[in-house]
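**Q** Fold the following.
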Amino acid sequence: MAVLVTGGAGYIGSHMVWKLLDEGEEVVVIDRLSTGFEWAVPPEAELVVGDIADQDLVEATIARRNVDAIIHFAGSIIVPESVADPLSYYLNNTVKSRALIESAVRKGVPHFIFSSTAAVYGGKHGEPVTEDALTLPESPYGRSKLMTEMMLADVATAHPFAYTALRYFNVSGADPNGRTGQSTKGATHLIKVACETATGKRSSMDVYGTDYPTPDGTCIRDYIHVWDLVEAHYLALKRLRAGGESIVANCGYGKGYSVLQVIDAVKRVVGHDFEVNVSGRRAGDPARIVANADRARAEFGWGPRLDNIDTIVLDALRWEEALKRRNNG
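**A** Below is the predicted model:
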């Protein structure tokens, strides 16, 4: 039996591959390498270069490797980009996910874990946000992910198929063992951008909006360490294999930091200042969103171990230095 990881050459996907291998799982990755890297896939995992919408390729891979579970990360993730180019997001995140789900059903794959997002909620909620809150996404990115959740729910009703949709909050940091991290050029994740600026890869960084209804005027987010996130995925997989029913669960820590607080944390950990500019708001960004993750704790037995903003920043900074050595070597 093997686990198929889509997008396994990317940021979160590569961490998932390492976690599965650490647990003794067989792993096959399908990734078209549009934003991921071949070197990010461990040699112990098989990499199939291709698109998840290529159903012949996907189904042949499922059959050849006897896949019993799919963990689906492949997709587009930049909110402002989705506002500017919504059709590409509905293609990559919704249409192609539909093809992947159909392939899973055709080949009898019983377990499916989906990389969803807190963007399905929008920002018009109190906090912390529970999974029962109204889904009011404010961007095509959020809507494209919510549509896939809807498809999964309908498919699980019609077929012998169980899924877990994990709604991520702001994923950050890197593998504590230094094996992988956020490596995409031009990434927009706040901690990634701040760490690039702190290490001299960028001359400065921007804060997008200081007039939000928050204590310091900048957006507030719930930042979760990527290694705690992939641990939640693995526990969700074990639950499905044990006969667990389909579920949607939040992945976050239940506390938020503003943009300025995060930048201050990076400056504190790195030990020096760097240039920060103020720009206008970006389209599609809610003012604040923080998770209630009680369901993941109760259903998966998930207990975060890296719930500290300085720890997240330190691991991210270490990865930036490792990436610099790789690129310069």
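**Q** C-alpha only now, for contacts and for neighbours.
**A** Fine.
**Q** can you tell me how far residue 165 sits from residue 151?
**A** 11 Å (Cα to Cα, to the nearest Å).
**Q** Give me the more crowded residue out of these two.
**A** Counted by other Cα atoms under 10 Å, residue 165 and residue 151 do not tie: residue 165 has more neighbours, with 26 against 15.
**Q** In terms of secondary structure, what does whatever helix or strand that one lives in contact?
**A** Using DSSP states H and E, residue 165 sits in strand 162-168. Where contact means 3 or more Cα pairs under 8 Å, 6 or more residues apart in numbering; DSSP states H and E, strand 162-168 is packed against strand 111-117, helix 140-158, helix 226-241, strand 247-251.
**Q** Try it again at 7 Å.
**A** strand 111-117, helix 140-158, strand 247-251 (3 or more Cα pairs under 7 Å, 6 or more residues apart in numbering; DSSP states H and E).
**Q** Buried residues of the longest one, list them for me.
**A** Within helix 140-158, the residues that count as buried by 16 or more other Cα atoms under 10 Å are 140-149, 152-153, 155-156.
**Q** next one: stretch 287-304
**A** 287-297, 300, 302, 304.
**Q** so how far is residue 22 from residue 44?
**A** 11 Å.
**Q** Run a quick neighbour tally on residue 184.
**A** For residue 184, using other Cα under 10 Å, the count is 14.
**Q** ok, it - contacts?
**A** residue 35 (Cα atoms under 7 Å, 6 or more residues apart in numbering).
**Q** sorry, back to before: can you tell me which of the buried residues of stretch 287-304 are in strands?
**A** 288, 289 (DSSP state E).
**Q** Distance across stretch 238-250, terminal residue to terminal residue?
**A** Stretch 238-250: ends 17 Å apart by Cα to Cα.
**Q** Sequence B follows; please return its structure for comparison with A:
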Amino acid sequence: MSWLVTGGAGYIGAHVVRALAEAGLAPVVIDDLSSGHESFVPEGVPFVRASILDREAVEGALRDNGVEGVIHLAGYKYAGVSVKRPLHTYAQNVEGTRVLLESMAAAGVTNLVFSSSAAVYGTPDVPLVTEDLPKRPASPYGESKLIGEWLIRDQGVATAETDAPLRHTSLRYFNVVGSGDPSVYDTSPHNLFPLVFEALLDGRTPKIFGDDYDTPDGTNVRDYVHVADIAAAHVIAAQRLADGEPVEAAYNLGSQNGLSVKQIMDAMARVTGIDFTPEVSPRRPGDPDRIVATGELAARDLDWQMRYTVDEMVETGWAARRNAG
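**A** Below is the predicted model of the structure:
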């Protein structure tokens, strides 16, 4: 039996694929390569180039590969851009999830790990985010992820008394960084680590957006979690579902403490050996002082833990980016 990874040619998906293979759970990838890279898919892993909006392709991938479960990472992940492209965001993230659920039901596949997002919380007014915090997404992206969770929940309820009940969990996480494989790196044009790496490689000075926040060093504080830890949590969630073990409806994969942007910049300078003073730009509207999640539930059930220091996060990400040339 195998596990289908939607978006498995992307930065996070490619790490999940490798973690599945290492755990003896045969991965299969479906990805339309709109932001992923076929070179990120390991040799020997079945690869279907198709959109999750393509019902025939999705159902075919499930049936043809004897799939027992799905790890659903495919989607449009740019929160800021989603404000300008709401219809595209909803098509990819909401309709894509609906098509996937429909395909799973038709193929008799009953296990699903959903890659959700901390964006479902919006801008919390508490310093530490727990799973039961009210959901107030502040972008079409966050809204689409929350609707995805609702779709999955409702399908679980609808199938609960059938011969093929949907078993599922959603993993909500924040800023994913680093690399667990020198051939895979973050290629997003919007994430902090690749933005800093590209600036340093181009001889430009990285930027900080605001240094007057109500935090110890004046820069905002966020969760930064290593991609290998994220991948490991997805695999354990898949194993628990396959083994019939109980899972929560959702887990935060949070750091508990967070890191400031200045701490990230200091680590960038230390690890790369490039001495720089970040350029300070005005705050971006709506950026809160601090958003950090607890990972207590995930630690209890998914062996979630922060296994990398900030320097190791930077070091692994920098090495993978430089390896790409």
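**Q** Quick check: TM-score for this pair?
**A** The TM-score (TM-score structural alignment, normalised by the length of structure 2) is 0.93; 319 aligned residues with a Cα RMSD of 1.7 Å.
**Q** what does the strand holding residue 165 of structure 1 rub up against?
**A** By Cα under 7 Å, 6+ apart, strand 162-168 of structure 1 touches 110-118, 149, 152, 156, 236, 245-252.
**Q** quick one: it to helix 226-241, angle?
**A** Interaxial angle of strand 162-168 of structure 1 relative to helix 226-241 (axes from the mean of the first three to the mean of the last three Cα atoms, to 10 degrees): 160 degrees.
**Q** What span of structure 2 is the helix or strand just after strand 162-168 of structure 1 aligned with?
**A** Remark: after strand 162-168 of structure 1, the chain's next helix or strand is strand 170-172, criterion DSSP H and E. Taken onto structure 2 by TM-score structural alignment, strand 170-172 of structure 1 occupies residues 175-177 there.
**Q** before we move on, back to that, so between residue 44 and residue 22 of structure 1, which is more surrounded?
**A** residue 44 (12 against 9).
**Q** could you say which helix or strand contains the more buried one?
**A** Counting by DSSP H and E, residue 44 of structure 1 is part of no helix or strand.
**Q** which among the buried residues of helix 140-158 of structure 1 gets closest to residue 77 of structure 1?
**A** Proximity of these to residue 77 of structure 1 (Cα to Cα) peaks at residue 141, which lies at 6.7 Å.
**Q** show me the residues around that closest one that make contact.
**A** Applying Cα under 7 Å, 6+ apart, the residues contacting residue 141 of structure 1 are 77, 79, 82, 89.
**Q** The same query, at a cut-off of 8 Å, please.
**A** Contact analysis of residue 141 of structure 1 by Cα atoms under 8 Å, 6 or more residues apart in numbering lists 76, 77, 78, 79, 82, 83, 86, 89, 90, 93, 119.
**Q** In this structure the fourth one contacts residue 284, no?
**A** Yes: with contact defined as Cα atoms under 8 Å, residue 79 of structure 1 counts as touching residue 284 (6.3 Å).
**Q** Common neighbours of those two, please.
**A** residue 139.
**Q** nearest to residue 187 of structure 1, of the contacts of residue 141 of structure 1?
**A** residue 78 (8.8 Å).
**Q** For that closest one, list the residues it contacts.
**A** 141, 188.
**Q** how far away is it from residue 47 of structure 1?
**A** 25 Å.
**Q** now do residue 18 of structure 1
**A** Residue 18 of structure 1 is 13 Å from residue 47 of structure 1, by Cα to Cα.
**Q** Residue 29 of structure 1 now?
**A** 5 Å.
**Q** out of these two, which sits in the more crowded spot?
**A** More crowded of residue 29 of structure 1 and residue 47, by other Cα under 10 Å: residue 29, with 25 against 21.
**Q** surely that one meets residue 14?
**A** No: checked against Cα under 8 Å, the pair residue 29 of structure 1 and residue 14 is beyond contact range at 9.2 Å.
**Q** Just give me the residues shared between the contact sets of the two.
**A** 7, 8.
**Q** Can you show me the strands along structure 1?
**A** 2-6, 26-31, 46-49, 67-72, 111-117, 162-168, 170-172, 205-208, 220-221, 223-225, 247-251, 257-258, 276-279, 288-289.
**Q** These: which one's closest to residue 129 of structure 1?
**A** Between the strands of structure 1, strand 288-289 lies closest to residue 129 of structure 1; by Cα to Cα that is 7.2 Å.
**Q** In structure 2, point out the residues matching that closest one.
**A** Under TM-score structural alignment, the match for strand 288-289 of structure 1 is residues 290-291.
**Q** how far is the matching stretch from where the chain is centred?
**A** Relative to its chain's centre, stretch 290-291 of structure 2 lies at 18 Å (Cα atoms, centre = their mean, to the nearest Å).
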